[in-house]
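Novice: Predicted model and sequence follow; I will ask about them next.
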Amino acid sequence: MPAARIARILVDSPLPQLDRLLDYRIPEGMDGIVPGVRVTVPLRSAGRVAEGFVVELSSQQDFPGPLSDIAALASAVPILRPEVWALARAVADRAAGSAGDVLRLAIPPRQVRVEKAWLARGREPERAPIAAPALEGYPDAVTEALEADERLVLGVDPGVTELGDGVWVGRWAVTLARVAARVVAAGRSAIVVAPDYRDQEQLAAALAPLLPADAVVRLDARQSNPDRYRGILRALGQNPVVLLGNRSVVYAPAARLGLIAIWNDGDPLLGEPLAPYVHARDAALIRQEQQGGALVIAGHTRTTEAERLVELGYLRELGPTRPRRSRVIPTANIPAQDRLAAQARIPSIAWREARAGSQTGPVLVQVARPGYAPGLRCGDCGASARCRVCDGPLHQSRRGGIPSCSWCGAPEASWRCTNCQSTRLRPAGAGASRTADELGRAFPGVRVIVADGERAIQAVDAKPAIVVATRGAEPIAAGGYRAVLLLDGERMVARETLRVGEDCLRWWSDAASLAADDAPVVLVGVGGALASAMVTGRQAEYARAELADRRLLRFPPAARVATLQGTPEAVAAALSALPAEVDPVGTTEVDGRARAIVRFDYAHGAEVAAVVRSEIIRQATMRRKPVPGQVRRGRQPLPLRARFDDPEPFAE
């Protein structure tokens, strides 16, 4: 057999027409060209040179014309593993995107010093056997399902537990850590995806007593490029590891993959904001189908996406042997004689529970928004205070501070009402800071702690305190909170988004899970199906009913949607090329750019993505070339862009 002297390379380029493997000749004397390495290659336009990854080697070329030579071997490390390339290609094809965009999420920029140090260390020694921890509180069916590489929706218990030395984590973190440790003990790697750094810290703490330090690899967007590159290189080793990180860790290299676990898949942080905008859950489903291994989706609530897969039989429901649930008290059930108190932001029953809990330990108060006054109004006529720059709503981050715009951030030190010309402002609503002031006056002698986006607090001790936190920023209390107050429920439910019920249920359930066993959780101002799901602990039934309603309307995830944006001519051409099974929802045009939303069944997803991708490439190649000598004013946008499974049309 002749030696392979042809390399098929994916060039790192934003041009959609270059999203394919290009043939290059390996020059004589150039050694080290193997699949996965970085190389530099010439492009036949303006004499440019670009980087790329070698994907395949061959002895025969596909391109009929003469081939260019590889310019240089940029790195001898095969950083692009075959399983990562296969995943990137499949993810991009599903979303009508470029594989290069996915690889930029998966592989950080090269760090020469880190790479040289890794090569100098050589092959890592084989690790001693690891004992597999038991899954306490779960039936044998869970262990059997993991060993059989099944796909699970795993129920978890609310509450917190102590790991030792005063470190407290959620019970869910211990469960997922034990699941991952069992996989590593069996000789395979595990990928654990968590949306927020707080969740990742809990998982890292829960894994520490189960696995040696070199068996846990952190891959997080908060890391520096050298640290992240160092983690990718560690994942290339022979010893099985737990790869822990945020949404991008789902693309980490792992040849012997035994598990992908996702915590809280409804968190918007798991949705990728960069092209091709693929949710970590969808990427995990593709990878599990390609490589095998078990798939675990866990959370205190269930998303409609997970419920759809359960009803299709693709995911299997399993949970604890004796599941716990939080003790939730909805104020909507307050007797009629206390109806006036029930209409208050903090009704009397919530005051009583907070006062009783604060005598023995910390009490959590969850609020909807940070700042002192989330909204401001004219002190005379009551008109909403708006920004003079962008007409956005004004707010105050602290009491007595200068108002600023919630949209553009512009300060408004000399505001004047456009309705009555008054300069007086009064607060509208109460944010975390204002709530803390009110509770501080109501509970003299009790310390008040504020946790929000500006004041990141991960843990509090067991001493009496009032902890006011915005949703998602709640710290863990030693021993659990002695009471939890869920305020501003009506404000949260009032958001205009398709997922408002799921989001509220997730925010409230996550906060309630931080309570001590049998501690009261007071849900203020919310009734109906949401309150019933919280009280009974049947969040899955709410997701089931929500999915049934969306099927009637053909809303996601009962059907898939895609958003097409670009010039009116490009969007119209793409719509006309789509198959007849696609249902156009509507088209709008603003400032010379058009936007169309289309809806289609899952069975037609591959066909729709292929047609849209072909149209994107066709439109990109039809762009007019710049006139020689004319000054180019930055990179021009593509005539057509697409985003599949776009949540924006159904959000505020």
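Specialist: Cool, the structure landed. Residues are numbered from 1 along each chain as shown.
Novice: rest of the way, CA atoms for contacts and neighbours
Specialist: Fine.
Novice: Residue 552 should be in a helix, yeah?
Specialist: Yes. Using DSSP: H, G, I helix; E, B strand; the rest coil, the assignment for residue 552 is a helix.
Novice: before we go on, here's another structure to hold up against the first:
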Amino acid sequence: MSSENGPENDPENGPEQRPGTGPGEGGAQGAPPEQLALIRDSVRKAAVPRAKPRTWRGAALAKELPVARVLVDKGVLHLDRYFDYAVPEELDADAQPGVRVRVRFGAGAHQVREGRREGGGLRDGFIVERRAESDYAGPLAALAQVLSPEPVLDPELLALARAVADRYAGSLADVLQLAVPPRHARAEGRTLAPAPAPPPAPEPGSWGRYERGPGFLSALAAGEAPRAVWTALPGPQWAEEIARAVQATLASGRGALVVVPSGRLAARVDAALRELLGPGHHALLTADAGQERRYLEWLAVRRGSVRAVVGTRAAMFAPVRELGLAVVWDDGDAAHSDDNAPFPHVREVLELRAARGGCGFLLGGWNCTVEAAQLVSSGWAAPIAADRAQVRRTAPLVRTVGDQDLARDGAARAARLPSMAWETARDGLRDGPVLVQVPRRGYVPRLACERCREPARCRHCAGPLQATERDAALLCAWCGRDEPAWRCGMCGGFRLRAQVVGARRTAEELGRAFPAVPVRTSGREQVLDTVPASPALVVSTPGAEPVAEGGYAAALLLDGWAMLSRPDLRAAEDALRRWTAAAALVRPQESGGTVVIVAEASLRPVQALVRWDPVGHAARELAERAELGFPPVSRMAAVTGTPEVLAEFLAAVGLPPDAEVLGPVPVPDTGQRAGRRPGATPADGPRERALIRVPPGSGAALASALKTAQAARTARGGAEQVAIRIDPLDIG
């Protein structure tokens, strides 16, 4: 971030620029000694005698606790600390810990002219403490404004944010930008109803299908803090089961927090809670609600008007009072990892909250991630799962079509469907809708030369060409340019073949194969929430599958190789998770539900789907990663930058003795790096990435070392920084 006065007044630009307040070294909580030394070098102290300021521009200061320790919203690492400001008397009543303020911060704010401080840009911040004296040896700048007397940052949230910042080698200001929503004045003026009385403890309901399910609810209702990894049975009951766990927690007089990966799933849990508890017991925190509504719901939680929260990613920081249960649904979904620095993951943050606050923890999903398997293996959480007989009664029948079957099958070439899949779809359409999962959106997202199979590339930026509609011109996926007259650069051919067929092209072909059946599509352009029980073909990309009333009669999982062929450590795990999520929407086998997956039956994730054994698959993946020393058995960080900058950073960082550096290796340009948009210029130069891993117990030391080294580069005013990501999702 840059100062409001422009680059020339930005303290990030070099050691000669200075913030608008005294360093306040006593308030630099959580900063290591090395980082403090860098701060002292980059921010020179004012050459004035130590004095306790009592006036500001002729105005009296607060008589008691005249110093406010402020966290300034400046997310650069070498300024990741608190700064002291004087509190004018007229702001004394409102300038309490936890409120939002505006302060002068930046170069020039230390200049004293005619007894007044001048210069420095105005920045937002939070008061974290009121003090009688400052540790700074000079006159302090005063608070410019109290934006609102509403305290939004309590000590518990501040401590959690600091723990998250330290774990992910980030700044506290960046974490609080994720944790505290933007202010809306009209919402603050609303009077909220008092919290309703706790509901009675629930009956086990469908939790009775699991061996330890009723005991888990009983423990929550009794005020205990059980921790569990829950492998949910297929079907729509998962939302009601989460609602019952929330009710059991509320019955004990405590609060509950549920985080799901999408607004659609949050709406289902919201509906289940309303049906079970009625209105007024919980808040819904999603980005779809709009700024005012979301802030009003967040205030209701902070003020204690509601004791339960259901929401998406940012809700992981919701200030629930007396938190008794934290729930994560489908932790393998990439939406649980924040896209903004320092990239915290919902699962890890809620684990921190459970460990720090002693509350219950429930990690649930139709699938089981390797991280979830490790929680069970380590004894930190207990498993909750149904027995095999119950699984067989609930899961659909899964059949496979391999490469050899496709080679002998003429129907697969004529209508994109193997004979088995075509027959399953035909039979399913007699009783209800049929789901077709396609791993790529669009029409034909990947093309190649028909003669030599060379991928079709853009002449301007070498990006992949794709077809957006039938008979339409080719379009570059990176720069957005049309390619009306493509020719292969290798053999001169001008005919193309589809390497991957997208959802829209699949829907077009299925429409020809089943001309009397309506075809619906669900994907990025339009995501359907539900579909009726009438016969229809529903073509969807992974994660956008709508729920069918009464369940799908059948499901076809096409192009399984496209998910498994990704060069990534998590490819098999992610493929199984996406297949399981689609198959869980199909009716049970005893009701005729059938799933056909186009993939080799011998592959491990395919076998796990056939047996409906995600836990066994995760346990085997965990054992293999333990042999190789890969996460989650080890802690890992990805460091990315230009070759010169990355080499300089790795030479300067003081890694733990047991750290191992893998790479650096070139980072392929996918056209999706920060700042790249359709129509933008090609890459700004080659980049490389190094992976740094450490054994268990050294994760905190690794994060601290990376943070200190990054702070040193920032303090020196380096033109280009490296990108640091702890626990990267993609470790290729």
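Specialist: Thanks, I have it. This structure is a prediction, so every number in the text was calculated from the model and none was measured.
Novice: so what corresponds to residue 598 of structure 2 in structure 1?
Specialist: Residue 598 of structure 2 maps onto residue 524 in structure 1, with residues paired by TM-score structural alignment.
Novice: check contacts around that match.
Specialist: Contact analysis of residue 524 of structure 1 by CA atoms under 8 Å, 6 or more residues apart in numbering lists 330-332, 345-347, 350, 485-489.
Novice: Please repeat the previous calculation with a cut-off of 6 Å.
Specialist: Residues near residue 524 of structure 1 by CA atoms under 6 Å, 6 or more residues apart in numbering: 331, 486-487.
Novice: what helix or strand does the aligned partner of residue 610 of structure 1 in structure 2 sit in?
Specialist: Residue pairing (TM-score structural alignment): residue 610 of structure 1 is matched to residue 704 of structure 2. Taking DSSP states H and E as the criterion, the element that holds residue 704 of structure 2 is helix 699-715.
Novice: which element follows that helix toward the C-terminus?
Specialist: strand 723-726.
Novice: Tell me which residue is most central in structure 1.
Specialist: Ranked by distance to the mean C-alpha position of structure 1 (CA atoms, centre = their mean), the top residue is residue 270 at 1.1 Å.
Novice: how much space is there between it and residue 245 of structure 1?
Specialist: 11 Å (CA to CA, to the nearest Å).
Novice: And the strands in the stretch 251-400 of structure 1, which stretches?
Specialist: Applying DSSP state E, counting those that start in this stretch to the stretch 251-400 of structure 1 gives strands spanning 257-263, 294-298, 316-318, 327-330, 362-367, 375-378, 394-395.
Novice: in structure 2, what residues pair with the last one?
Specialist: Meaning strand 394-395 of structure 1. Matched against structure 2 by TM-score structural alignment, strand 394-395 of structure 1 falls on residues 465-466.
Novice: now what about the lengthiest strand in structure 2, what contacts it?
Specialist: Scanning structure 2 for the strand with the most residues, using DSSP state E, yields strand 121-131. With CA under 6 Å, 6+ apart as the test, strand 121-131 of structure 2 has contacts from 4-5, 65, 67-73, 97-106.
Novice: Just these: which are in helices?
Specialist: Residues of the contacts of strand 121-131 of structure 2 located in helices (DSSP state H): none.
Novice: Of those residues, which qualify as buried by neighbour count?
Specialist: 65, 67-73, 97-106 (16 or more other CA atoms under 10 Å).
Novice: Residue 246 is in contact with the residue nearest to the centre of structure 1, correct?
Specialist: No. Contact criterion CA atoms under 6 Å: residue 270 of structure 1 and residue 246 do not qualify, at 7.3 Å.
Novice: got any residues that touch both of these two?
Specialist: Common contact partners of residue 270 of structure 1 and residue 246 (CA under 6 Å, 6+ apart): residue 195.
Novice: all strands for the stretch 451-600 of structure 1, in order.
Specialist: Here the stretch 451-600 of structure 1 has its strands, by DSSP E, counting those that start in this stretch, at 459-460, 465-470, 476-477, 483-486, 520-523, 560-566, 583-590, 593-600.
Novice: residues in structure 2 aligned with the first one?
Specialist: In this case it means strand 459-460 of structure 1. On structure 2, the counterpart of strand 459-460 of structure 1 by TM-score structural alignment is residues 530-531.
Novice: and if you look at stretch 267-281 of structure 1?
Specialist: Under the criterion TM-score structural alignment, stretch 267-281 of structure 1 matches residues 333-347.
Novice: And the contacts of that stretch?
Specialist: Residues from elsewhere that reach stretch 333-347 of structure 2 (CA under 6 Å, 6+ apart): 168, 170, 261, 313.
Novice: let's see 7 Å
Specialist: Contacts with stretch 333-347 of structure 2, where a contact means CA atoms under 7 Å, 6 or more residues apart in numbering, come from 168-170, 174, 261, 313, 316, 328, 331, 725.
Novice: Neighbour count and distance to residue 639 of structure 2 added to the residues you listed, as JSON lines?
Specialist: Below are these laid out as JSON lines (neighbours: other CA atoms under 10 Å; distance: CA to CA, whole Å):
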{"residue": "168", "neighbour count": "26", "distance to residue 639 of structure 2": "12"}
{"residue": "169", "neighbour count": "26", "distance to residue 639 of structure 2": "12"}
{"residue": "170", "neighbour count": "29", "distance to residue 639 of structure 2": "13"}
{"residue": "174", "neighbour count": "21", "distance to residue 639 of structure 2": "19"}
{"residue": "261", "neighbour count": "22", "distance to residue 639 of structure 2": "26"}
{"residue": "313", "neighbour count": "25", "distance to residue 639 of structure 2": "24"}
{"residue": "316", "neighbour count": "30", "distance to residue 639 of structure 2": "26"}
{"residue": "328", "neighbour count": "25", "distance to residue 639 of structure 2": "28"}
{"residue": "331", "neighbour count": "25", "distance to residue 639 of structure 2": "24"}
{"residue": "725", "neighbour count": "22", "distance to residue 639 of structure 2": "7"}
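Novice: so residue 479 of structure 2, which of the three states?
Specialist: Three-state call for residue 479 of structure 2 (three-state DSSP): coil.
Novice: I'm done for today, thanks for sticking with me.
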